[in-house]
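>>> Have a look at this prediction, sequence included:
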Amino acid sequence: MTEAITPITGDHLKAWGHRPGPAYPALIDRANAALAGGADLDAVRSLLAADLPPPPPPVLQPQPAGAVPLHVNIAAEDADEQKNLEDVMATMVEVLKTPTAVAGSIMPDACPAGPLGTIPVGGVVAARNAIHPGMHSADICCSVMITDLGHVDPKAALDAASASTHFGPGGREQGSRYTVSLDLLDQFRENPFLKDGRMIHAAQAHMGTQGDGNHFLFIGRSRATGRVAMVTHHGSRGPGGLLYKYGMEVAERFRSELSPGTLKQNAWIPADTEEGRDYWEALQIIRRWTKANHNALHQAVVEKLRANPGDRYWNEHNFVFRRGDLFYHGKGATPAWDGYADDATGLTLIPLNMAQPVLVARGKNADHALGFAPHGAGRNFSRTEHKRRMGSVTPDQMLASETKGLDIRFHCGGIDASELPSSYKKADTVIRQIGDYGLAEVVDCIDPYGCIMAGDVPPVWKTDRRRRR
């Protein structure tokens, strides 16, 4: 009498290291066919060995505090700056525990930007084979663009800009939108991170918009040439915010598998994966969209003025830059080396506050700054603390005192006191430390005539309620 053959089941395959999945039934069928053909269990196991999944990657542990070099390019000159510096240092120590980090740096405009362990404004982190969405933040490719408008009337330029720009939450209404090129929209549709309908709508509705917060449109005059210039500051708006959301979701999936001990805000997408390559390309497309957004506003003003413009150039912060085999994450820091991008000019714009000039600087590619320069002035304390320190002084009084002689406009709300000069670091301190640390050489200053900001915008829920009424 022939002995019955015990069939191979999923339990056998699990014991041999196979993972349950769509291919499981076919593996079981192959195993039992081999068994029926006379193979013993060892032979069947060897037969299926080629289909074993790769071993799971090793779990990466956070690095010890101080294991990654941190270059400090900021000095405290009063009690507020000392407290700010201590907070920045504390959060950078936690950031640099991230397993992918190989070096960090902080700029003279550094200030905290979230819970402990969140990369600060003015922070730079170099990482190996990793793109960290949390290290470029939701305002991806926040950037500054300048156009030389020529010998035009600065008031006329600011009037033309007021009629052309759009501040506040959301996008433009149908009928008042700026055109997005079909080629750029096609690039959105071809990328897995950018192709959904919500993203495409945002790309169309948010073109020609600047948002709120510290984003601005500035009109000033070049000390070097005497010509009037327009400077805009804003990021990628809705499309960038959505990409950040999608990127963080993918990064969290990798974090939970690769390094569950890493802080969630420092999760990463491995650059050598399909997701990493798609995310890198999505960042480049968002960069193109953001540059087009700046260009749309600048060209609209040029055409309204019938100006004869000169140079136009830009530089970004809140972005990721590849240099060799490392990915450099600049949060409120801008690259200061030649050729960091195809459209780089070697010049960097560094705005300070609405009552101070925009600096035109040439970066020095300093090793101790990981090749970066500051993006602006930064803050020594929060918006809430600034409001508390105002005491009985009204926003109108503060505006009059701090911006005397300037044409300051708030596009869609009251005066936003948290954007007035006293809310920012002292401009002369930032300028001095740029020189002291050898970060950049100032080659021109655009002295202010005036600027436009969103203003104290009502909350979105309140605005929506008014619309419904």
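Alright, I've got the coordinates.

>>> only C-alpha atoms for contact and neighbour calcs from this point on.
Will do.

>>> The chain: helices as residue ranges?
Using DSSP state H, the helices of the chain run over residues 10-15, 24-36, 41-48, 79-95, 133-136, 154-164, 182-190, 197-205, 237-258, 274-305, 383-390, 395-402, 427-436, 460-468.

>>> Now do the buried residues in the second one.
Spelled out, it's helix 24-36. Residues Leu27, Ile28, Ala31, Asn32, Ala34, Leu35 are the ones in helix 24-36 that count as buried (16 or more other CA atoms under 10 Å).

>>> adding another structure so you can compare the two:
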Amino acid sequence: MAKLKLRGKDLIEIGFPQNKAISIAMEIMLRHYKRETKERALEKLKQVLVNPADYMGDGVFGKIAEALTVPKKPQMQALNQQRAPFTIFGENGIDDVAKGQLYTALKLPVARAGALMPDGHSGYGLPIGGVLATQNAVIPYGVGVDIGCRMCLSIYDIPPSYLQGSREKYVKILKEHTKFGNREVHGKPGNHDVLDREEFRTIPFVKSLLDKAYKQLGTSGGGNHFVEFGIVNIPEEDTAFKVPPGQYIGLLSHSGSRGLGANIAKQYTYLATKQNPMPKEAQYLAWLDLDTHDGQEYWLAMNLAGDYASACHHDIHKRIAKALGTRPLAMVENHHNFAWKEMVNGQELIVHRKGATPAQENVLGIIPGSMTAPGYIVKGKGNLLSLNSASHGAGRLFSRSKAKLAFTKNDFTKVLNDHGVTLLGAGLDEAPMAYKDINKVMAQQTELVEVVATFLPKIVRMDSE
């Protein structure tokens, strides 16, 4: 069948206003009805034109209906002169570029409050460790490219001595049951209810990512993502963390929503830059209004990606628990690249945490160190100045490129040997020396979280690239 041939003139002849609605309609029809006849395509567009309200929120025609109902020409957004209220924790250990990125974000017309965590360092849009509360607007780069990047810890009732006495067994389990980067997938992918979600059927762009999501389920990304065995030390029982005091083997994973989240981030960042173009210094802070079709669609897609990230972790932990022949005593997990609807000073706002751990009162979370430094299981204190947030790790001291120049393989190997850590994969850019001192970072956020347990890595698996 021939490809649909549609011109702007055709739409004008059936009554379309001569504005952006024409280009939006043509783009959507050529994408989703490219094998349809012109007559049937125009008949469908007539139905939308006559009753656009009936199509608001529709996965295919909602954007056309919105353009017909509220035609709007995007205008360059101006930054406010004054910053929204903010607090920086551990300010002396954070570089000026990261602080400058927060200051710019605080001048957005939609910004209402912000904070920067003590592991903060520069990124795109919001700095890593940045928290920003906005009014009815979501910033794709405020969430981050790796939507729903998160931590997940399983605690097993197995003596830590097994990690030394049966080290090869645990190394083999990580080699056989974890997959990293864009090259590796499981020979037999798992399954999860998240793959049956409505968003995979009702949002056309997300629908195109279903096959990728299925293949990558239960895998981890590259970079600083990992799956590792280590020693969990619980000094005393806590009312929020109900695991008996003692030492256990733990499995800790760090990864996000893989190709699904990355493609969603790219697509909706592009749409945000078209709808709310920003001056150069704030070009990565373009937002989507949650009252628009694209804003609502991104919110649904973001939450889907977050749930998919969680499903990936659960698949990893399920595979490894099966290999261990046991079930975990407890599991702790949290996102640290996401946006939530939360009450701030009596008002519902969109709280973006880009590399920041949710730390509402008595809420458990995980703050990892480097591969040779302890990570911490923490309980939030609900500090309003941090927008109920804490750091998501130690934070980088050296960028990836600088780390590769600053350290040698011998340096890397010596540090691993000194700490008794077995490493599978990873490059010099992930050397422990490239990260800040996690103990100093934790000391700078005692008013944000309380430590209830520690995790010390012993066998670490990362992407070989």
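Structure received. Every value quoted in this text rests on a predicted model; they were computed, and no experiment measured them.

>>> quick one on the thing from earlier: reformat the helices of structure 1 as CSV; add distance to Cys111 of structure 1.
Formatted as CSV, the helices of structure 1 follow (distance: least, CA to CA, whole Å):
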stretch, distance to Cys111 of structure 1
helix 10-15, 51
helix 24-36, 53
helix 41-48, 56
helix 79-95, 6
helix 133-136, 14
helix 154-164, 31
helix 182-190, 34
helix 197-205, 30
helix 237-258, 21
helix 274-305, 25
helix 383-390, 12
helix 395-402, 22
helix 427-436, 13
helix 460-468, 27
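
>>> Any idea which of those gets closest to Val228 of structure 1?
Of all those, helix 154-164 sits nearest to Val228 of structure 1, with 6.5 Å by CA to CA.

>>> just the helices of structure 1: most buried one?
Counting by mean count of other CA atoms under 10 Å, helix 133-136 has the highest mean neighbour count of the helices of structure 1, with a mean of 26.

>>> how big is the offset of that helix relative to structure 2?
Superposing on structure 2 and averaging over aligned pairs (mean CA distance after the TM-score superposition for structure 1), helix 133-136 of structure 1 comes out at 0.8 Å.

>>> same for that helix, what does it pack against?
Helices and strands touching helix 133-136 of structure 1, by 3 or more CA pairs under 8 Å, 6 or more residues apart in numbering; DSSP states H and E, are helix 237-258, strand 326-331.

>>> Any chance of TSV for those, columns distance to Glu275 of structure 1?
Converted to TSV, those look like this (distance: least, CA to CA, whole Å):
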stretch	distance to Glu275 of structure 1
helix 237-258	8
strand 326-331	16
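
>>> among those, which is nearest Gly378 of structure 1?
Distance to Gly378 of structure 1, taken as CA to CA, is lowest for strand 326-331 among these, at 11.5 Å.

>>> For Pro55 of structure 1, see how far away Asn214 of structure 1 is.
In this structure, Asn214 of structure 1 and Pro55 of structure 1 are 48 Å apart, going by CA to CA, to the nearest Å.

>>> Could you pull up the contacting residues of the residue nearest to Leu209 of structure 2 when sequence neighbours are not counted?
Spatial nearest neighbour of Leu209 of structure 2, chain neighbours left out: Leu260 (6.1 Å); criterion: CA to CA, 6 or more residues apart in numbering. For Leu260 of structure 2, the contact set (CA atoms under 8 Å, 6 or more residues apart in numbering) comprises Val206, Leu209, Leu210, Lys212, Ala213, Ala305.

>>> And Leu260 of structure 2, how far from Glu465 of structure 2?
Remark: distance between Leu260 of structure 2 and Glu465 of structure 2 (CA to CA) = 21 Å.

>>> same question, Ala65 of structure 2
Note on Ala65 of structure 2: its distance to Glu465 of structure 2, by CA to CA, is 46 Å.

>>> Looking at the two, which is more packed in?
Using other CA atoms under 10 Å as the criterion, Ala65 of structure 2 and Glu465 rank with Ala65 on top: 27 against 10.

>>> Out of the contacts of Leu260 of structure 2, name the two that are farthest from one another.
Lys212 and Ala305 (12.4 Å).
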